[in-house]
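Enquirer: below: sequence and its predicted model.
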Amino acid sequence: MKKGMAYEDELINGDKDLLALLKGADPADLGVLVDFLTDSGKGRLAMASDVRKALEHAKRQNKYSHDELLLLIRELQHFGGNSVANLVRRTGVPYAEIVRDVLKYVGGKIDNESVEMLELKILEKLVAKAWEKMSERERAEFARNFHAAHGPLDLGLAAVLAAVRAGGLNAAKAALMAVGSVATLLAEGAFSVGASAVAGRAAGLALGPIGALVAGAAGVQMLAKEAYRVTVPCVAQIAYIRQKQAANAAAP
């Protein structure tokens, strides 16, 4: 039994906390993660076809076994961390490293904080970027979804971000909005500065100085974009799962 547990721990880089979180998630919320990982079933170059089929099967059944959750976590880890490097090496990294990498990518500051707090920082950045692109009417409609015990919050961005920072139900609502906006933000190059810095670092790790030169900036950016199309929305969705569970636990 110990040998089996040790192997499992190695398989998912010790991410037992993430495994426990996903075990308590609604199957529909896990299905969103599967869509991000598999490109809605179309498959990705960095994913084996048998893995895609297994995850798609679990989604169709609306039920995830222990082994299927391990598979889901492992595949996320393969896209994570220094994303270009792991697309090439396929080694995978712990979820906490993925979160730190995504936070840096979206322009956030990494402090010595818990994974949950770093996730909230990512949500703040995603919401703020999406807010920039909203009309005044869209901003008002979005802000009205945030409520405090004493009534509606101020409709400004600062109040919305403060609500996100507090965690719980408001953060879960923000996470849903963030998940829905990621594809557009990435397509429009909202984080291009962060993408260049992270891609350059990762290319050196994955390909070496000569390989990075041969691949060229366009090739590196393409690999980075593929990876972040997975890791950014997955982290936002996991943040949603975490905050949703926290809100449910706090409900009377």
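Expert: On my side now, so go ahead.
Enquirer: rest of the way, CA atoms for contacts and neighbours
Expert: Noted.
Enquirer: for Asn170, give me its contacts.
Expert: By C-alpha atoms under 8 Å, 6 or more residues apart in numbering, Asn170 lies in contact with 146-147, 163-164.
Enquirer: that one and Gly41, how far apart?
Expert: Applying C-alpha to C-alpha, to the nearest Å, the value for Asn170 to Gly41 is 31 Å.
Enquirer: do the same with Met222
Expert: On the measure of C-alpha to C-alpha, Met222 and Gly41 end up 20 Å apart.
Enquirer: same question for Ala239.
Expert: Ala239 sits 23 Å away from Gly41, going by C-alpha to C-alpha.
Enquirer: adding another structure so you can compare the two:
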Amino acid sequence: MDTEFLKDSGDLEALLRVADVDDLDVLVDYLTDSGAGRISLSESTLKRFEACKHARLYPAVDRAEIAREIVLFGGNSIANIFRGGKGVSYTELVGDVASHLKVAHTKGANAMAIETAIVSKLYDETLSKMPTFERKRFIFQDLIHLNNEPDMGDMPESLFKAQVVANGMASKMLGRGIKLGDWAPYALFLTPFGLLASVWSAVELTGAAYRVTMPCVIQIAYMRQKALCGPLPCKCRKCSKINAPDAKFCSECGDAMPQGPVASTAVTAPFL
């Protein structure tokens, strides 16, 4: 899949068209308050999204509706009237969240650049607030381990940070972490970040609208980075040859490959 368009596009619907079901479930839980409903969300839309979750199937029309509801939350009711019910643009929404969090960003920057700035600030602030011993352990042990897994391609820093922050947000807002597929082995190293003090304080001090838009933006930032990275390379443990994702034996040395992708694993925060 060509993912170059995701780097500069503020087209949220286009990103959601290639999103995994588990990631869409998180967005739906943010929009619906985990199924409890919200004043600004119609009963029919709530039922529609809950049906998609139950069936684990999001048709294109429902993915588009999720995108529409997110941008509607991004504008106040008066502004939305003048926009014909379309809400703000996604890029405008991301910029507004960044301003609310006091994240510096260049005027006219694209959505991905602003998302990255938001994630980086929250991640860096979290590191700075961790106890010294835990921070050193993470930097000098966990990251070294992540970059040297014999059967994994190196996890890009941008994806790793987005994963950590998205997991912290979901743990706080939904009482559960995000779910990971091919990158599941890294889940073990996200649990120390369950606390994520920066995200917690940002949520607690925010207004009602930002309790929807802020977690959605963080989740979308993670989804974008995952989409840009594509499937995890299927690397042979013995000779490091990159094989097809469904390969049973290495095409170079014949060694047995891991059987299929790693099952999705919920990342939980033990300190909640």
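Expert: On my side now, so go ahead. Since this is a predicted model, take the numbers as computed values, not measurements.
Enquirer: mind giving me the PyMOL select for the contacts of Asn170 of structure 1, buried ones only?
Expert: Those of these that count as buried under 16 or more other C-alpha atoms under 10 Å are selected in PyMOL with:
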select buried, resi 146+163+164
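Enquirer: taking the contacts of Asn170 of structure 1, tell me the two that lie furthest apart.
Expert: His147 and Val164 (11.3 Å; C-alpha to C-alpha).
Enquirer: about what we covered before: just the ones of the contacts of Asn170 of structure 1 in helices?
Expert: Per DSSP state H, helices hold the following members of the contacts of Asn170 of structure 1: 163-164.
Enquirer: pick out whichever of Ala239 and Gly41 of structure 1 has more residues nearby.
Expert: Ala239 (27 against 14; other C-alpha atoms under 10 Å).
Enquirer: mind listing what's buried in stretch 90-107 of structure 1?
Expert: So stretch 90-107 of structure 1, judged by 16+ other C-alpha under 10 Å, has buried residues 90, 92-107.
Enquirer: quick one, helices of structure 1?
Expert: Under the criterion DSSP H, structure 1 contains helices at 2-11, 16-23, 27-38, 49-61, 66-79, 83-89, 95-105, 115-132, 136-143, 157-166, 169-187, 192-250.
Enquirer: make a markdown table out of the ones you listed and add distance to Gly151 of structure 1.
Expert: Output for those, formatted as a markdown table (distance: least, C-alpha to C-alpha, whole Å):
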| stretch | distance to Gly151 of structure 1 |
| --- | --- |
| helix 2-11 | 45 |
| helix 16-23 | 31 |
| helix 27-38 | 29 |
| helix 49-61 | 38 |
| helix 66-79 | 39 |
| helix 83-89 | 42 |
| helix 95-105 | 31 |
| helix 115-132 | 21 |
| helix 136-143 | 12 |
| helix 157-166 | 13 |
| helix 169-187 | 13 |
| helix 192-250 | 18 |
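Enquirer: for the counterpart of Met117 of structure 1 in structure 2, what are its contacts?
Expert: In structure 2, Met117 of structure 1 lines up with Ala113, judged by TM-score structural alignment. For Ala113 of structure 2, no contacting residues are found, by C-alpha under 8 Å, 6+ apart.
Enquirer: for Thr213 of structure 2, give its distance to Asp29 of structure 2.
Expert: In terms of C-alpha to C-alpha, Thr213 of structure 2 sits 12 Å off from Asp29 of structure 2.
Enquirer: and these two? Which one has more around it.
Expert: Each of Thr213 of structure 2 and Asp29 has its neighbours counted (other C-alpha under 10 Å); Thr213 has more, 24 against 21.
Enquirer: list the contacts for that one?
Expert: With C-alpha under 8 Å, 6+ apart, Thr213 of structure 2 has these contacts: 70, 73-74, 93, 97.
Enquirer: again with Leu87 of structure 1
Expert: Counting by C-alpha under 8 Å, 6+ apart, Leu87 of structure 1 touches 46, 78-79, 223, 227.
Enquirer: how about Arg89 of structure 1?
Expert: Arg89 of structure 1 makes contacts with Ala206, as judged by C-alpha under 8 Å, 6+ apart.
Enquirer: gap between it and Ala202 of structure 1?
Expert: Distance from Arg89 of structure 1 to Ala202 of structure 1, by C-alpha to C-alpha: 11 Å.
Enquirer: next one: His78 of structure 1
Expert: 14 Å.
Enquirer: quick one: which of these two has more around it?
Expert: Higher neighbour count among His78 of structure 1 and Ala202: His78, with 26 against 22, using other C-alpha under 10 Å.
Enquirer: was I right to think the more buried one contacts Glu97?
Expert: No: contact criterion C-alpha atoms under 8 Å: His78 of structure 1 and Glu97 do not qualify, at 11.6 Å.
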